[in-house]
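# Sequence and predicted model, in that order:
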Amino acid sequence: MKSASPLNVFVASTPLQLISCSEARHFYGSSRETTLLIIARPDNRETEEQMAFLAEALGWHGIETIHLKKSSFYLRLGAVARNLARRTIKRLFIGNKSSWIHEVFYRGFDSEQLIFVDDGLATVRYYHAIHDEGIASRISSGKKRLLSAMGIRIHRTVPDVIAFFTCFPLQSSDLVEVQVHDFPVFRDTFKTSARDSDLTPLVGFLGQPFGGEDRLQQLRLQIQHVVERHPDSPIVYFMHRKETRADLERALAGFPVEIRQAGRPIEVEVALSGETYIAFYSFASTALFTLKKIFPEMQVFQIDDSALSAKLLYYGEIVGMFNSIGVETTSL
């Protein structure tokens, strides 16, 4: 580790978590010398590439960064544990509250303050879980034994009051202290580019790997709904990084839809592409909220799909949060 000063440690596994960590680093004034970023097992190559792009763009270059990849995860985790055991952690910023990998950090290492940053709409679910049942551990007894052999003792009691640093309009309580932000670092970094007036305006659809066995069937109905609302506009389907093109091509066969894998988070794509979007649609993608919050002039629609809404916890509250910032609801 570079400095004997107390550390601010940021743990992220997805692009949104890293964007959220960037906002938190700015808000809490974490200096370059006292910052440690841990990229904890991104789920695939697409995620790794997006996070590498964001780390460079959002000012993490030159900051000590540790990559915990799947291939060498346990070996590298042991080395990180030995280093952190000798250091004082001032603030520990956690991206995925329900991941056992992230839990290793907030239960295995002492810090002066524990702060949860956004992990999409899972943030809302976890906020309620804390109030309903506390923080349930995801670390099995077998993993505890393995971690202990590596020198990591899962010992820490979670604080009575946990801080949330979030873009969602959640309320502080006796268990959660909420700080809401509106992406000032993102806005300053990715200034909206001038739109190319020679390009045809598009309609965007945000993919998401939600819905189980009904997902693709309902997706066809949602796309049909969008096509009927915009019969003369090109429609672009932006794949979620966990979706596969082959599945989507089969499901959307016959619809005039272009399937794209943007290669960078959709918020960045909208800011930098120069293309104009008439509207964006999805069932309940987190990006419906972030796009509307970052680009308030844009039309954003949440598709009310009763077959999927029954499967989404706190659906009414989530739709209410969408509506509170101007996301409109349209029903199938």
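Good, I have the coordinates. Numbers count the residues shown, from 1 in each chain.
# From now on I want contacts and neighbour counts done on CA atoms only, so please keep to that.
Noted.
# and the nearest residue to Leu68 once chain neighbours are set aside, how many residues sit next to it?
For Leu68, ignoring the flanking residues on the chain, the nearest one in space by CA to CA, 6 or more residues apart in numbering is Ala40 at 4.9 Å. Around Ala40 there are 22 other residues, counting by other CA atoms under 10 Å.
# same thing with the one 5 residues further on?
Applying other CA under 10 Å, we find 10 other residues in the vicinity of Arg45.
# Could you do the one 4 residues further on as well?
Counted with other CA under 10 Å, residues neighbouring Glu49 total 15.
# Next: Arg250.
Other residues close to Arg250 by other CA under 10 Å number 10.
# Then Arg260?
12.
# Just to check, Glu267 is in contact with Ala287?
Yes. Counting by CA atoms under 8 Å, Ala287 is a contact partner of Glu267 at 7.5 Å.
# Pick out whichever of those two has more residues nearby.
Using other CA under 10 Å, the more surrounded residue of Glu267 and Ala287 is Ala287, with 22 against 18.
# how close does the residue nearest to Leu68 sit to Val236?
31 Å (CA to CA, to the nearest Å).
# in the stretch 1-150 of the chain, which spans are strands?
7-12, 35-40, 64-68, 89-94, 111-117 (DSSP state E, counting those that start in this stretch).
# Where do the strands of the stretch 201-332 of the chain begin and end?
202-206, 235-238, 257-260, 277-282, 300-304, 328-331.
# another structure for you, compare them:
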Amino acid sequence: MQPSRPVNLFLACTPLQVLNAAEARDRFHADDDNFLVVFHSPRSAKKQTRLAELADDAIDSRWTRTWNLKLTRLSQLLFPFTASRLRQQIGLCQCLYTGGFQTQQRHLLHSIPHQQLIVFDGGAGVLQTAVNSWRTQGTRQRRLKQLIPGQNTSLPDLSKARFFTSYALDMPAESIIPNDYRIFRTQVSGKLPVRDEVVFFSQPLQRDLGLNIDIDATIAAVLQYHKASRCRWILHPRETEGPADAEKLPFLAEFFGLREGYLPIAFATWMSSVARSLPAIYGRPVTCFDI
């Protein structure tokens, strides 16, 4: 009888987290049993569908098994039972990766036995939550109100967690696993042609931060700075308005070169996480413009 293979569990709730989960899987656990749980938040139907489509597009066939969990009101009430079933099917994990700390993710972090907890990039906001908790662990831990019986929503102990990240965090080196997208880069075969344009990845700053942005002025600044003939404006999945020729990509930003078959002279944004991932993957600069 052959010994069972090590088991790893990855928790993701955004398309970027799915991508980073696959990067960690293929880099460290290629011969293991790897399970993926993707949470779909209860946003408006249109936005939820859009994010779900991007997440599905980023999921490949190399997962041992994948669960897509739609967080409706009923499914959230019944989540302790869902967590119990997952624990029975998965068992003890060598590594448990999480890209966030939503209520259901926290519950699984407490429910699924694991040897090592690893936090991976899901955007700077997720990392900031984890880093702040890591720094204050052991001094005071505030439990969230238990809204659902049998569901543990407290932030887990992160004092021994490690961080798989492309960000330069002010933490001890032994806590950091640098993510340079070395596995994803191998998919970029050959040298892609470069077009005379800048691709700008927009963000829902008015919705999220209440900021009014002069888009025309931003485009003018982008073209002047890079001396380009065109600015291709890409809306965020949660955005609905932009320039007349704005568009939404049917795939994650990190897949741009692979799917479009070319690269711009530069990428640009305000403060998106693509400022970290795209240079690592494609070697093209990303310019962050002032808000």
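Okay, I see it. Keep in mind that what you see is a predicted model, and the values were worked out from it rather than measured.
# And the TM-score between these chains?
TM-score for the superposed chains, counting by TM-score structural alignment, normalised by the length of the second structure: 0.81, backed by 278 aligned residues with a CA RMSD of 3.1 Å.
# Ser72 is in contact with the residue nearest to Leu68 of the first structure, correct?
No. Here Ala40 of the first structure lies out of contact with Ser72, judged by CA under 8 Å, at a distance of 11.1 Å.
# what's around the counterpart of Ser166 of the second structure in the first structure, how many residues?
Using TM-score structural alignment, the equivalent of Ser166 of the second structure in the first structure is Cys167. As a burial measure, Cys167 of the first structure scores 21 neighbours (other CA under 10 Å).
# can you tell me how far Cys167 of the first structure sits from Leu272 of the first structure?
22 Å.
# what distance separates stretch 268-286 of the first structure from the middle of the whole chain?
The chain centroid and the centroid of stretch 268-286 of the first structure are separated by 16 Å under CA atoms, centre = their mean, to the nearest Å.
# what's the first-to-last distance across it?
14 Å.
# which parts of it are buried?
Using 16 or more other CA atoms under 10 Å as the test for burial, stretch 268-286 of the first structure gives 268, 270-271, 275-286.
# Repeat that for stretch 49-61 of the first structure.
So, applying 16+ other CA under 10 Å, buried residues of stretch 49-61 of the first structure: 50-52, 54-55, 58, 60.
# just stretch 283-291 of the second structure next, same as before
For stretch 283-291 of the second structure, by 16+ other CA under 10 Å, it's 285-288.
# In a markdown table: the residues you listed, plus distance to Gln105 of the second structure.
Compiled in a markdown table, those are given as follows (distance: CA to CA, whole Å):
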| residue | distance to Gln105 of the second structure |
| --- | --- |
| Pro285 | 34 |
| Val286 | 32 |
| Thr287 | 33 |
| Cys288 | 31 |
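# Val18 is in contact with Ile59 of the second structure, correct?
Yes. With contact defined as CA under 8 Å, Ile59 of the second structure reaches Val18; the gap is 6.7 Å.
# check contacts around Ile266 of the first structure.
238, 287 (CA atoms under 8 Å, 6 or more residues apart in numbering).
# Which residue ranges of the stretch 51-200 of the second structure form helices?
Here the stretch 51-200 of the second structure has its helices, by DSSP state H, counting those that start in this stretch, at 73-77, 79-90, 103-111, 124-136, 182-185.
# Identify the residue spatially nearest to Arg106 of the second structure, adjacent ones excluded.
Arg106 of the second structure sits nearest to Thr153 (CA to CA, 6+ apart), 5.5 Å away.
# What are the contacting residues of stretch 159-169 of the second structure?
Contacts for stretch 159-169 of the second structure (CA under 8 Å, 6+ apart): 24, 116-121, 134-135, 137-138, 174-180, 276-277.
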